[in-house]
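Structure, please.
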Amino acid sequence: MALTEAPLLFQFEVASSEDLTFIPMCVRFNLDRFGLRISLAQWQLLPYEDRRLLARFPVDEDTEIEPNFDHALFEMLRTHANVEPEWFSPEEAPAWRDANAVPNGIGNQATLANLRTPGVEDWARLAPFQRYVLAKLARKPEANHDFIPAMREFGLAVPR
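Purely as a prediction, here's the structure:
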């Protein structure tokens, strides 16, 4: 797949990620997909144009479609920060991939936000990348400030 024309940002990310100071969800997706971890400090060492390029990579689950994200990231970090990303083994079957079961963390975040937990039908209607985003935002037990805006953007912000 080709790079997108502009960085892939959700509306809820624009305020915090439009200048790419923070790692946008599209980059997080590709980091997780390839089993790479970088710190916010490492991300911020990259020039804006490099961060913008990384945010233009497709968000598809098939690592064979766009195998250059990891290579680009390695070269950029070596060139601008003299570091390499940390490797980890990606989950083989992450919960967000299952369109037939809403991950527990989503219910926890919904409760903290005083929202209804999405039903399986709502969950299944989401694009895989949207499910990834909600699962990523819901991975910790404390409330995530982007969870409500993401739920609103995905049409799931229904009060309890």
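
make it CA atoms for all contacts and neighbour counts henceforth
Fine.

where along the chain do the strands fall?
Along the chain, counting by DSSP state E, strands occupy 36-37, 86-87.

Work out the gap between the last one and the centre of the chain.
Chain-centre distance of strand 86-87: 17 Å, with C-alpha atoms, centre = their mean, to the nearest Å.

Pro103 and Ala110, how far apart?
11 Å (C-alpha to C-alpha, to the nearest Å).

now Phe57
Separation of Phe57 from Ala110 (C-alpha to C-alpha): 30 Å.

of all the strands of the chain, which gets the most neighbours per residue?
Neighbour counts (mean count of other C-alpha atoms under 10 Å) averaged over each of those peak at strand 36-37, with a mean of 17.

quick one: contacts of stretch 123-131?
By C-alpha atoms under 8 Å, 6 or more residues apart in numbering, the surrounding residues in contact with stretch 123-131 are Phe29, Val59, Asp60, Trp96, Arg97, Ala99, Asn100, Ala101, Val102, Phe154.

Buried residues, that stretch. List them.
By 16 or more other C-alpha atoms under 10 Å, the buried positions in stretch 123-131 come out as Trp123, Ala124, Pro128, Phe129, Gln130, Arg131.

Spatially nearest residue to the spatially most central residue of the chain (excluding sequence neighbours)?
Centroid-nearest residue in the chain: Met25, 2.9 Å away (criterion: C-alpha atoms, centre = their mean). Excluding its sequence neighbours, the residue lying closest to Met25 (C-alpha to C-alpha, 6 or more residues apart in numbering) is Val133, at 6.7 Å.

Near the one you found, how many residues? Count them for me, please.
If you count neighbours by other C-alpha atoms under 10 Å, Val133 ends up with 21.

Please report how far it lies from Val102.
13 Å.

again, but for Phe12
To Val102, Phe12 is 21 Å away according to C-alpha to C-alpha.

Which one's more surrounded, these two?
Neighbours of Phe12 and Val102, each counted by other C-alpha under 10 Å, are more numerous for Val102; the result is 22 against 16.

for comparison, sequence B:
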Amino acid sequence: MTSEPAIETRFFAFESDFVDSLRCIPMIVRYKLDTCRVKVQLADWAKFNYQEKDDLAEHPCHSAAEIEAYAAYVNELVWKYTNTVPSLLKSLDPAWVYTYVPAEVREKAQEWNCPVISANQWIQLDVLERFALVKLSRSGHEGRNFPRAMVEFGLAVAC
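All right, here's what the predicted structure looks like:
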């Protein structure tokens, strides 16, 4: 169990181009997958039906029992469609819990000509917003939603 309060299910406006169909993994699900350290490939996600995807967004994943149940449900779904079990994240760098702005977020803001995020602004964001900015900053992730997130979270007027 984390020291953070439970995360309410919500979708961000920057996800609006896919959230109705859930064709991509929304941040709320990505957060929960990281919490239980399970890695789901987009190809596997695409095989889940809409209700299963929605269940993954809605199911709680905060207490130790909830995290265990969530991981079991994810494993069950991946097995159902692929006859494989998902891999586990080897390590987790929860940069979203830092009280300072992670370097990768500062660098991504600079790359997109977004304003510098102060430490005070960072800690005023909720954990899911910080998680989203970290994930949108990491290499291998399409970062085009980073400026949209910055605007949505009140950190920029435009980037």
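
returning to that earlier point: just the ones in helices from the buried residues of stretch 123-131 of structure 1, please.
Using DSSP state H, the subset of the buried residues of stretch 123-131 of structure 1 located in helices is Trp123, Ala124, Pro128, Phe129, Gln130, Arg131.

Nearest to Leu46 of structure 1, out of those: which one, please.
Among those, Phe129 lies closest to Leu46 of structure 1 (C-alpha to C-alpha), at 24.7 Å.

Now do the buried residues in stretch 60-74 of structure 2.
For stretch 60-74 of structure 2, burial by neighbour count (16+ other C-alpha under 10 Å) applies to Pro60, Cys61, His62, Ile67, Ala69, Tyr70, Ala71, Tyr73, Val74.

pretty sure the third one contacts Ala6?
Yes: applying C-alpha atoms under 8 Å, one finds His62 of structure 2 in contact with Ala6, separated by 5.6 Å.

Measure how buried Asp93 of structure 2 is and give me the count.
When neighbours are counted by other C-alpha under 10 Å, Asp93 of structure 2 registers 8.

likewise the one 4 residues further on?
By other C-alpha under 10 Å, the residues close to Val97 of structure 2 number 18.

ditto for Asp34 of structure 2
Asp34 of structure 2: 17 surrounding residues under other C-alpha under 10 Å.

how about it, what's its partner in structure 1?
Mapped onto structure 1 by TM-score structural alignment, Asp34 of structure 2 lines up with Asp32.

Against Ala15 of structure 1, how distant is its match?
To Ala15 of structure 1, Asp32 of structure 1 is 23 Å away according to C-alpha to C-alpha.

just Met151 of structure 1 next, same as before
Distance, Met151 of structure 1 to Ala15 of structure 1, using C-alpha to C-alpha: 16 Å.

Please say which of these two ends up with more neighbours.
Met151 (19 against 10).

so what's the more buried one up against?
Met151 of structure 1 sits next to Leu134, Ala157 when contact means C-alpha under 8 Å, 6+ apart.

switch to 6 Å and redo it
Ala157 (C-alpha atoms under 6 Å, 6 or more residues apart in numbering).

can you tell which of the strands of structure 1 is closest to Arg52 of structure 1?
Of all the strands of structure 1, strand 36-37 comes closest under C-alpha to C-alpha, at 17.8 Å.

once aligned to structure 2, how far is that closest one on average?
Following the fit onto structure 2, the mean deviation recorded for strand 36-37 of structure 1 is 0.9 Å by mean C-alpha distance after the TM-score superposition for structure 1.

Any chance you could list what contacts that strand?
By C-alpha under 6 Å, 6+ apart, the surrounding residues in contact with strand 36-37 of structure 1 are Pro85, Glu86, Trp87.

do stretch 13-32 of structure 2 as well
Under the contact criterion C-alpha under 6 Å, 6+ apart, stretch 13-32 of structure 2 has outside partners Ala57, Cys61, Arg148.

switch to 7 Å and redo it
Under the criterion C-alpha atoms under 7 Å, 6 or more residues apart in numbering, residues Thr9, Arg10, Phe11, Ala46, Lys53, Leu56, Ala57, Cys61, Ala132, Asn145, Arg148, Ala149 lie in contact with stretch 13-32 of structure 2.

Map the fourth one onto structure 1.
If I follow you right, that is Ala46 of structure 2. The pairwise alignment with structure 1 assigns Ala46 of structure 2 to Gln44, based on TM-score structural alignment.

what number of residues lie near that match?
Around Gln44 of structure 1 there are 15 other residues, counting by other C-alpha under 10 Å.
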